[in-house]
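fold the following and give me the result.
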Amino acid sequence: MGDTASMTDPRVTVLVACLCAAWCRTCDAYVETFQHLRTEFPTARFVWVDVEDHAALLDDLDVVDFPTLVIASGDRPLFAGPVLPQPAVASQLIRTALAGGLSGTASMPPSVLHGLQQLAAVDAA
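Below is the predicted model:
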């Protein structure tokens, strides 16, 4: 999935990663929602991550449900958790993150966040 913004673009302030699995039917339903979010928030950076394709990267992260959304600003994870496949839920989270309203209390190993940022950069190329 192509991205609308580059991590080196100064307008990009938020990374949004969707962690899914190819076998997950809920994730299949979430693809359209995720594409809509990319269009709605052109200054955010989006990356779709199949957890089985990137198992080594996500080994230190306890993903318990799908889809799981990770929202980060720089090296600060702001949100990491499962989301309903409803556009309004994720849209509100992203809008709040872009406005600086998420506190950044999500717990995530720095290596995982760094890996997601690298995947996002490769996805844009």
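
going by C-alpha atoms from here, please, whenever you check contacts or count neighbours.
Will do.

how about the strands in the chain?
Applying DSSP state E to the chain gives strands spanning 15-20, 45-50, 68-73, 76-82.

out of the ones you listed, which one sits most buried?
Among these, ranked by average contacts under mean count of other C-alpha atoms under 10 Å, first place goes to strand 15-20 (a mean of 25).

which secondary structure elements does it sit against?
Identification of packing neighbours for strand 15-20 by 3 or more C-alpha pairs under 8 Å, 6 or more residues apart in numbering; DSSP states H and E yields strand 45-50, strand 68-73.

now those strands in TSV, with distance to residue 96?
Formatted as TSV, these follow (distance: least, C-alpha to C-alpha, whole Å):
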stretch	distance to residue 96
strand 45-50	15
strand 68-73	11
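
also this sequence, please, to line up against the first:
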Amino acid sequence: MTLIELVIVVAIISLLAAIAYPNYQRYLLRGQRTAALADLALIQLEVERNYQTSYLQASEGVITQGHCNRCQSSPQQYTLSLSATEDDYTISATPIGTQRNDRCAELSYQQLSLDHAGNQQPAKCWK
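Sure thing, here's the model as predicted:
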């Protein structure tokens, strides 16, 4: 193999890597978002399961310091929160670190959320 052939092979490999790496990064971000969406649904199920007279009481201990023990999402990617009153609640996942670069349907988002009525925000991220 000559030096020119070697340079051509290295150039082709570099070109392929330049195309593949950004796609891989998007794939990782999308996977973390999917895990966070599943966690929001899991937390909703837990709150509804605990509900007896108020959502405030049902939400106690489900999320501790931005993390839930039964969740799949990484605490380095999302901070989970649950705000509840007697009659309603909202569960949210706020991206942190590299996850802030995630986009769904070419939409940049600040937070994923799910409320007591099943409203999912932003809607495009839940599809």
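
got a TM-score for the pair?
The TM-score (TM-score structural alignment, normalised by the length of the first structure) is 0.27; 67 aligned residues with a C-alpha RMSD of 5.4 Å.

sorry, back to before: so can I have a markdown table of the strands of the first structure showing distance to residue 97 of the first structure?
Converted to a markdown table, these look like this (distance: least, C-alpha to C-alpha, whole Å):
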| stretch | distance to residue 97 of the first structure |
| --- | --- |
| strand 15-20 | 10 |
| strand 45-50 | 12 |
| strand 68-73 | 8 |
| strand 76-82 | 7 |
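
and of the ones you listed, who's closest to residue 117 of the first structure?
strand 15-20 (7.5 Å; C-alpha to C-alpha).

circling back: any idea which of the helices and strands packed on strand 15-20 of the first structure gets closest to residue 89 of the first structure?
That would be strand 68-73 among those, by C-alpha to C-alpha, at 10.8 Å.

name the helices or strands packed onto the closest one?
Against strand 68-73 of the first structure (3+ C-alpha pairs under 8 Å, 6+ apart) you get strand 15-20, strand 76-82.

still on that earlier bit, just so I know, which of the strands of the first structure lies nearest residue 119 of the first structure?
Of all these, strand 45-50 comes closest under C-alpha to C-alpha, at 7.2 Å.

isn't there a helix covering residue 23 of the second structure?
Yes: according to DSSP: H, G, I helix; E, B strand; the rest coil, residue 23 of the second structure belongs to a helix.

how many residues are close by it?
12 (other C-alpha atoms under 10 Å).

could you dump the helices and strands packed on strand 68-73 of the first structure to CSV with distance to residue 33 of the first structure?
Output for those, formatted as CSV (distance: least, C-alpha to C-alpha, whole Å):
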stretch, distance to residue 33 of the first structure
strand 15-20, 11
strand 76-82, 14
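
can you tell me which of the ones you listed is nearest to residue 34 of the first structure?
Taking these one by one with C-alpha to C-alpha, strand 15-20 is closest: 8.0 Å.

now the angle from the closest one to strand 76-82?
Between strand 15-20 of the first structure and strand 76-82, the angle comes out at 30 degrees (axes from the mean of the first three to the mean of the last three C-alpha atoms, to 10 degrees).

follow-up on the earlier one: out of the helices and strands packed on strand 15-20 of the first structure, which gets nearest to residue 120 of the first structure?
Short answer: strand 45-50, nearest of these by C-alpha to C-alpha, at 5.3 Å.

and the closest one, what does it pack against?
strand 15-20, helix 110-124.

got CSV for these, with distance to residue 96 of the first structure too?
Below are those laid out as CSV (distance: least, C-alpha to C-alpha, whole Å):
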stretch, distance to residue 96 of the first structure
strand 15-20, 12
helix 110-124, 20
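
most tightly packed of the ones you listed?
Highest mean neighbour count among those (mean count of other C-alpha under 10 Å): strand 15-20, with a mean of 25.
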